[in-house]
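*Asks:* Got a sequence here, can you model it:
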Amino acid sequence: MIRTYRNTDQKAVMNIWLQANLKAHSFIAADYWQTHYEEVAGMLSSAELLVAENDGRICGFIGMYNEMIAGLFVDEYYRGKGIGKMLLDTVKQMNSQLYLQVYKKNKRALNFYQRESFSIEKEQQDAASGEIEYVMKWVKKKL
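*Replies:* Prediction:
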């Protein structure tokens, strides 16, 4: 089930955020994510967040700022089971175009977004981490 984020979801969402970043971005020092934990937790209330829930347990979430996907994260146990696609499909239904940034070295995420019809718009360096990232765009097909 996909639903709107509640403040009571913060701990579960942040645990998924930290674990997913540590796993997917092993090319960035772990303390980078731990250092940004509180900052990100404080930003949750200003983003539009949807969570995926299974039997009362949060298994993933997507954060949006207008047409920008700030992040899509799935609990390790649920990865590869369609949760990320379900969250992404939900925001695709609500928008005519979407943007996101993904690290070039995050091949799994890059492949996922390309399968989901996102195209690379440009390559740039992430100022905070120093890593190269792609800005990607999706546009809803007209019927």
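*Asks:* C-alpha from now on. contacts and neighbour counts both.
*Replies:* Noted.
*Asks:* And the residue nearest the centre of the chain, how far from residue 143?
*Replies:* Residue closest to the average C-alpha location in the chain (C-alpha atoms, centre = their mean): residue 72, at 1.7 Å. Relative to residue 143, residue 72 is positioned 27 Å away (C-alpha to C-alpha, to the nearest Å).
*Asks:* Before we compare anything, build this one as well:
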Amino acid sequence: MPNAETWVVEIDNEMQGFIALIGNEVGAIFLQPLYHGKWIGKMLMDKAQELRGDLEVEVFKENSIGRKFYLQYGFQHLEEKLYEPTGQQVLRLKFTADKAFKRN
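*Replies:* This next block holds a predicted model:
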């Protein structure tokens, strides 16, 4: 992603995941499947939140793994819309740092 600030996770000198930020937007977050559920995604999101505070992301409604991750992290639903290039529904989610801080 050429206009993104990207943070990478390396394990044993191999890239196993990354998060790309465009302003306060999570443009992408990916992990090798072997590392799903091992706190690496949370660690990447924590870094994004540390850098940007409030965050927003769009995720395909059909992406149950991504939706579950964002909701567990504390993102809340803003809107649902049609992503015309694919004809699929997209959810726009927001993480509000102040609310997360007050919960802890």
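*Asks:* re the thing from before, what residue in structure 2 is paired with the residue nearest to the centre of structure 1?
*Replies:* The alignment partner of residue 72 of structure 1 in structure 2, by TM-score structural alignment, is residue 29.
*Asks:* That match is in contact with residue 9, isn't it?
*Replies:* No: Residue 29 of structure 2 lies out of contact with residue 9 (C-alpha atoms under 8 Å); the separation is 11.0 Å.
*Asks:* can you list residues touching both of these two?
*Replies:* 17, 18 (C-alpha atoms under 8 Å, 6 or more residues apart in numbering).
*Asks:* What are the boundaries of the helices in structure 1?
*Replies:* Using DSSP state H, the helices of structure 1 run over 10-24, 30-43, 83-94, 107-115.
*Asks:* burial count for residue 113 of structure 1?
*Replies:* Residues lying near residue 113 of structure 1 (other C-alpha atoms under 10 Å) number 20.
*Asks:* actually residue 2 of structure 2, not the one I typed
*Replies:* Residue 2 of structure 2: 7 neighbours (other C-alpha under 10 Å).
*Asks:* How about residue 49 of structure 1?
*Replies:* 21.
*Asks:* Can you tell me the residue that sits opposite residue 108 of structure 1 in structure 2?
*Replies:* Residue 108 of structure 1 maps onto residue 65 in structure 2, by TM-score structural alignment.
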